[in-house]
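Peer 1: Here is a sequence together with a model predicted from it:
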Amino acid sequence: MNKKLDRRKKYTRKVLKESFIKLLAEKSISSITVKEICEMADINRSTFYTHYSDHYDLLDKIEEEITKDLSQYLNSYTFTIDEESLQMTQKLLEYITRNKFMFQTLLNKNGDPTFEQKLMEIAQSFMMKNWKTFNQVEEEQSRYLSTFVVSGAINVIKEWIEGDMGQTPKEMAVMINHFANYGVSYLDNK
C-alpha cells in the first residue's frame, strides 16, 4: 500500500512541476495562479496544497531539486588537473542539454533571478574546491576570479540556450574555457 501511495505522490508532484514549468515558460510567476497549475495538471487544489504552500513554494522545490541534483552530478566526476575545467564545463553543459526546457524556462525573463545565483554558487564552490589554480592565489582574489569566470560562463550559457543550443556541449565547453583562460586574446589566436 505504501508503494502505491509513494508512486501516486511522485506522479502528483511530477505533473504539478511540469504544468508549472509550462506556464512559467509563457508568463511571469506573479501572473500564474494555483488554479491554473491545477487545471493544467488535472489535479484538485486541495491536493496541490497537501504538497506545496503556494506556487512560489513549488518553484523553490523545483530549484532545490535541480541544484541538489546538479551538485551531485558534478561531484560524481573526478578530473585530472589538465582536463578539469574543460571536462567540468562539458559535464555541466551536458546536464543542461538533458534538462533543456527546464533551464530555458528557469533562466528566462520569467524565471526566478535567485536561481541563476544558486547556479553561480554551485559552480564557484566546485571551482574553488577542486581547481588547483584557485588554491594558489589569495582567498579574496580567488573569490573575485571565480565570480568573474562563473558569471561570464553563465551568461554565455544563457545565450547558448536562447540560441537553441546550436553548438555541442563539447564545442561550448572549449569556447567557454578559452574565454576564461585567454579572454579577448582568444579571438586574436583564432
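Peer 2: All right, it came through fine.

Peer 1: From here on, just use CA atoms for contacts and neighbour counts.
Peer 2: Noted.

Peer 1: Contacts for the host helix or strand of Arg8 next, please.
Peer 2: Assigned by DSSP states H and E, Arg8 falls within helix 2-26. Outside helix 2-26, the residues that touch it by CA atoms under 8 Å, 6 or more residues apart in numbering are 32, 37-38, 40-41, 43, 48, 51, 55, 58, 62, 102, 104-106, 108, 110-111.

Peer 1: Which PyMOL command selects the buried ones in the residues you listed?
Peer 2: Buried subset of these, written as a PyMOL selection, criterion 16 or more other CA atoms under 10 Å:
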select buried, resi 32+37+38+40+41+48+55+58+62+102+104+105+106+108+110+111
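
Peer 1: Restricted to strands, list the contacts of helix 2-26.
Peer 2: Among the contacts of helix 2-26, no residue falls in strands (DSSP state E).

Peer 1: coming back round to it: the helix holding Arg8: how far from the chain's middle?
Peer 2: 19 Å (CA atoms, centre = their mean, to the nearest Å).

Peer 1: Included below, for side-by-side comparison, is a second structure:
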Amino acid sequence: MKKNSAVTAQTKQNLLDAFWDLYCTTRIEKITIKEITKRAGYNRSTFYEYFTDVYDVLEQLENSLIAKLQELPIQQLSAPGDPFQLQALVNMYSQHSRYLMVLLGDHGDPAFQGKIKASMKPMIKEILVARGAKDGFELDYTLEYALSAMIGILSYWFNQENGPTIEKLMELLAELSSEGVMRKLM
C-alpha cells in the first residue's frame, strides 16, 4: 500500500519542526529522538522512516536551505559593476531567517557557513570569469573574503534589535564594495 505523498510530506515537516523547536534552544548532542517524536506526536519508527538520527535531520534541513540558495538567479548576485551586490541573497536570507539566524549563530552548526560558501563560490566565480575576471588565487581569495563578509554581516544584522533598515544595510554594503573597507573607515 502506497502512502499519500501529502501526508508523508506533512509528517516529515512535523518531525523537522519538532527538531527545529528543540535545536533553537538545545545543542544538537543533547537532542534525542524520543524528544523529537514526543513533540511531533509520532513514534520512533516513524522518525526512522525519514531520518537516521538527529544529525541527519540537521543535515537534511541544511541541504534544503543550500538548495534554495542554488536556485537564486545568480546573475542578480553579481551585477557587472558590482560583483557582490547581494539583494537576492538578502531576500533569500530574509525568507529563511528563522533557520539561518540559528544555524549561523553562536549555537548553530559551525560547518554551515562553509557549506554555504562552497555552494555559492563556484556559481559566482563562473559568472565573474565569464565577464573577464582572471581565474586564480586572487579571485578565489576575494570571493572567500566577500562571501564571509556578506554572511557575517547578514547574521549580525538579523541578530540586532535596532539594526538599520534593509535599504540602509544594502547602501552600506554597496559603499563598502565600491570604496573598500579601510577607505570607508578613514
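Peer 2: Everything's here; your move. Note that this is a predicted model, so its numbers are computed, not measured.

Peer 1: Quantify their similarity with the TM-score.
Peer 2: Scored against TM-score structural alignment, normalised by the length of structure 2, the superposed chains reach a TM-score of 0.87; 185 aligned residues with a CA RMSD of 2.5 Å.

Peer 1: tell me the contacts of Thr127 of structure 1?
Peer 2: Not Thr; residue 127 of structure 1 is Met. Counting by CA under 8 Å, 6+ apart, Met127 of structure 1 has contacts Phe134, Ser146.

Peer 1: in what helix or strand does the alignment partner in structure 2 of it lie?
Peer 2: In structure 2, the residue matched to Met127 of structure 1 (TM-score structural alignment) is Ile124. Taking DSSP H and E as the criterion, Ile124 of structure 2 maps to helix 112-130.

Peer 1: mean shift between that helix and structure 1?
Peer 2: Compared with structure 1 after fitting, helix 112-130 of structure 2 deviates on average by 2.4 Å (mean CA distance after the TM-score superposition for structure 1).

Peer 1: Which elements pack onto the next helix or strand after that helix?
Peer 2: Once the chain leaves helix 112-130 of structure 2, the next helix or strand it forms, by DSSP H and E, is helix 137-158. Other elements packing on helix 137-158 of structure 2 under the criterion 3 or more CA pairs under 8 Å, 6 or more residues apart in numbering; DSSP states H and E are helix 97-103, helix 112-130.

Peer 1: and these as JSON lines, adding distance to Trp20 of structure 2?
Peer 2: Listed next are these as JSON lines, based on distance: least, CA to CA, whole Å:
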{"stretch": "helix 97-103", "distance to Trp20 of structure 2": "8"}
{"stretch": "helix 112-130", "distance to Trp20 of structure 2": "15"}
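
Peer 1: what sits up against stretch 101-108 of structure 2?
Peer 2: Defining contact as CA under 8 Å, 6+ apart, one finds that stretch 101-108 of structure 2 is touched by Cys24, Arg27, Asp109, Pro110, Phe112, Gln113, Ser155, Phe158, Asn159.

Peer 1: same thing with stretch 168-176 of structure 2?
Peer 2: With CA under 8 Å, 6+ apart as the test, stretch 168-176 of structure 2 has contacts from Asp82, Gln85, Gln87, Lys184.

Peer 1: And for stretch 33-40 of structure 2?
Peer 2: By CA under 8 Å, 6+ apart, stretch 33-40 of structure 2 touches Asn14, Leu15, Asp17, Ala18, Phe19, Leu22, Asn43, Arg44, Phe47, Asp53, Val54.

Peer 1: what about 6 Å?
Peer 2: Asn14, Leu15, Ala18, Phe19, Asn43 (CA atoms under 6 Å, 6 or more residues apart in numbering).

Peer 1: And the first one, how far from Ala67 of structure 2?
Peer 2: This points to Asn14 of structure 2. Between Asn14 of structure 2 and Ala67 of structure 2 the computed distance is 20 Å (CA to CA, to the nearest Å).
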